[in-house]
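Asker: Build me a model:
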Amino acid sequence: MSKRIVGPEIEKLIQLLAKVPGLGPRSARRAALHLIKKKEQLLGPLTVAMGDALEKVRVCSRCGNIDTVDPCMICSDPRRDAATIILVEDVSDLWALERAGAMNAQFHVLGGTLSPLDGVGPDDLNIRGLVSRVAEGGVTEVIIAVNATVEGQTTAHYVTDQLADMNVKITRLAHGVPVGGELDYLDEGTLTAALRSRTAF
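Answerer: Sure thing, here's the model as predicted:
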């Protein structure tokens, strides 16, 4: 049994930080030490910000995004193209597409992908909400922007089936060679997808 070298409060901080994605025990110890050393500049303001987030952050009842208002700022923005919905697996995917700034559309967050092995079925995802939004009218295109995994593709096919009779165009993100990518460094699956999704030059 290892000897305790810090108090239980610091140990608890390290244990909680270690649960954050991308931080293991060693990184969590470094982060905790840095926060403690910068108590006034970092730890105090971080504590206040986390308290505010705990109290005010909510899930948008329309699209599944997280924000401090419901509906979220994206759903409430009248400048967005309400006829186009980009379907994503998670809020992090929504944020990534927003950072790219490629389209000024609406979003819909599924909250994951279908995965029978993990016990995730259609009722565990926000698919019904998407179908309801399309059924309201005004949506002309749903862009399926899920990950190119087996679960992602299974989910994409299921969603396509659910929207089949709703007079809406369904498209998906292209898969293939990334901008700046070199063919020699790409895997076979990416190269195959790129060849199948080839376009006129």
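Asker: only C-alpha atoms for contact and neighbour calcs from this point on.
Answerer: Noted.
Asker: all helices for the chain, in order.
Answerer: For the chain, the helices defined by DSSP state H occupy 8-17, 25-37, 44-56, 73-76, 91-100, 127-135, 150-162, 188-196.
Asker: Could you provide those helices in CSV, with additional columns for mean neighbour count?
Answerer: As requested, these are arranged in CSV below (neighbours: other Cα atoms under 10 Å):
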stretch, mean neighbour count
helix 8-17, 15
helix 25-37, 16
helix 44-56, 12
helix 73-76, 16
helix 91-100, 14
helix 127-135, 16
helix 150-162, 16
helix 188-196, 14
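Asker: for comparison, sequence B:
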Amino acid sequence: MQGTSEILEQAIEQLAKLPGTGRKSARRIALYLLKQDEEFVTKIADALVNLKKKITRCSICGVISDNDPCSICENVKRDGTKICVVEESQDVFLIEKTNEYKGKYHVLGGAISPLDNIGPDDVRIKELMARVNNDEEPIHEVILALNPDSEGEATSYYINKLLKPFDEIDVTRIAYGIPMGTELEFIDEATLSRAFASRNSF
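Answerer: Presented below is the predicted three-dimensional model:
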């Protein structure tokens, strides 16, 4: 169907590329933005540009951050002997909301998935092992908090196998009181907090 405005159609086309946004929702958003004053739209545009240009990843843990290293890695009050391994930065934000965990993190940036041609070298496992091998800050516990799906399980088992030779490191995993296949993003804070408190040996 031919649109009445090519500029509007271009905006709808770009907005429709956002996850969970079809053309109908994209059109509604575009028309809503069109009704707002220029300052409102400019602030949104500036925020999106800053999101892309100014946000970085912590060179230590890999979390999305405004600074490198991130505030968690720089915080001397955090327990540096514990590393919680997660798939994505959003998992760190979720765990932090529980106020249950006081150690540090390692963001893999994904999970091993042979079907998607994602192997161990495609996620930040080498960087994790480099941290484990760093004598300056000895690690006593690695907590696996990966998604309870087939990819997360495969990645957990792979990491556990790599850490087996390190007798001084306890490998634990958070206890999941949730169905298999549910991602951390969709777990409520109370459930995640309980799961973290009752983590067990791998």
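Asker: And the TM-score between these chains?
Answerer: Their TM-score after superposition, calculated using TM-score structural alignment, normalised by the length of the first structure, is reported as 0.82; 179 aligned residues with a Cα RMSD of 2.1 Å.
Asker: What's the biggest strand in the first structure, counting residues?
Answerer: strand 81-88 (DSSP state E).
Asker: circling back to that earlier point, out of the helices of the first structure, flag the one nearest residue 118 of the first structure.
Answerer: helix 150-162 (10.7 Å; Cα to Cα).
Asker: tell me the angle the longest strand of the first structure makes with helix 91-100.
Answerer: 130 degrees (axes from the mean of the first three to the mean of the last three Cα atoms, to 10 degrees).
Asker: by contact count, what packs against strand 81-88 of the first structure?
Answerer: Where contact means 3 or more Cα pairs under 8 Å, 6 or more residues apart in numbering; DSSP states H and E, strand 81-88 of the first structure is packed against strand 105-109, strand 141-144.
Asker: I'd like to know which of these is closest to residue 174 of the first structure.
Answerer: When those are compared (using Cα to Cα), the closest one is strand 141-144, at 10.0 Å.
Asker: What range does the longest strand of the first structure cover in the second structure?
Answerer: Aligned using TM-score structural alignment, strand 81-88 of the first structure spans residues 79-86 in the second structure.
Asker: what's next to that stretch, contact-wise?
Answerer: 92, 102-108, 137-146 (Cα atoms under 8 Å, 6 or more residues apart in numbering).
Asker: and what of stretch 2-12 of the second structure?
Answerer: Where contact means Cα under 8 Å, 6+ apart, the residues beyond stretch 2-12 of the second structure that reach it are 23, 26-27, 30.
Asker: What is the equivalent residue in the first structure for residue 102 of the second structure?
Answerer: By TM-score structural alignment, residue 102 of the second structure lines up with residue 104.
Asker: Number of residues surrounding its match?
Answerer: Residue 104 of the first structure has 17 neighbours, counted by other Cα atoms under 10 Å.
Asker: Are any of the contacts of stretch 79-86 of the second structure buried, and if so which?
Answerer: Buried members of those, scored by 16 or more other Cα atoms under 10 Å, are 92, 102-108, 139-146.
Asker: Tell me the one of those residues nearest residue 157 of the second structure?
Answerer: residue 144 (9.6 Å).
Asker: So that closest one versus residue 174 of the second structure, what's the distance?
Answerer: 7 Å (Cα to Cα, to the nearest Å).
Asker: What of residue 55 of the second structure?
Answerer: 29 Å.
Asker: cool, and residue 122 of the second structure?
Answerer: For residue 122 of the second structure, the distance to residue 174 of the second structure - Cα to Cα - is 24 Å.
Asker: Also residue 19 of the second structure?
Answerer: Separation of residue 19 of the second structure from residue 174 of the second structure (Cα to Cα): 29 Å.
Asker: and what of residue 194 of the second structure?
Answerer: Residue 194 of the second structure is 9 Å from residue 174 of the second structure, by Cα to Cα.
Asker: do residue 124 of the second structure as well
Answerer: 20 Å.
Asker: ditto for residue 149 of the second structure
Answerer: For residue 149 of the second structure, the distance to residue 174 of the second structure - Cα to Cα - is 14 Å.
Asker: Have a look at the two and say which one is more surrounded.
Answerer: More crowded of residue 149 of the second structure and residue 174, by other Cα under 10 Å: residue 174, with 21 against 14.
Asker: I'd assumed residue 200 was in contact with that one.
Answerer: Yes. Contact criterion Cα atoms under 8 Å: residue 174 of the second structure and residue 200 qualify, at 6.4 Å.
Asker: which residues sit in contact with residue 16 of the first structure?
Answerer: Here residue 16 of the first structure is in contact with no residue (Cα under 8 Å, 6+ apart).
Asker: What's it aligned with over in the second structure?
Answerer: Checking TM-score structural alignment: residue 16 of the first structure goes with residue 14.
Asker: swap in residue 64 of the first structure?
Answerer: Per TM-score structural alignment, residue 64 of the first structure is aligned with residue 62.
Asker: Name the residues that touch stretch 139-151 of the second structure?
Answerer: Outside stretch 139-151 of the second structure, the residues touching it (Cα under 8 Å, 6+ apart) are 80-87, 111-113, 132, 152-153, 155-156, 168-174, 176, 180-184.
Asker: and the residue most central in space within the second structure, what is it in contact with?
Answerer: Centroid check for the second structure by Cα atoms, centre = their mean gives residue 88 as the closest residue, at 1.9 Å. By Cα under 8 Å, 6+ apart, the contact set of residue 88 of the second structure is 63, 107-110.
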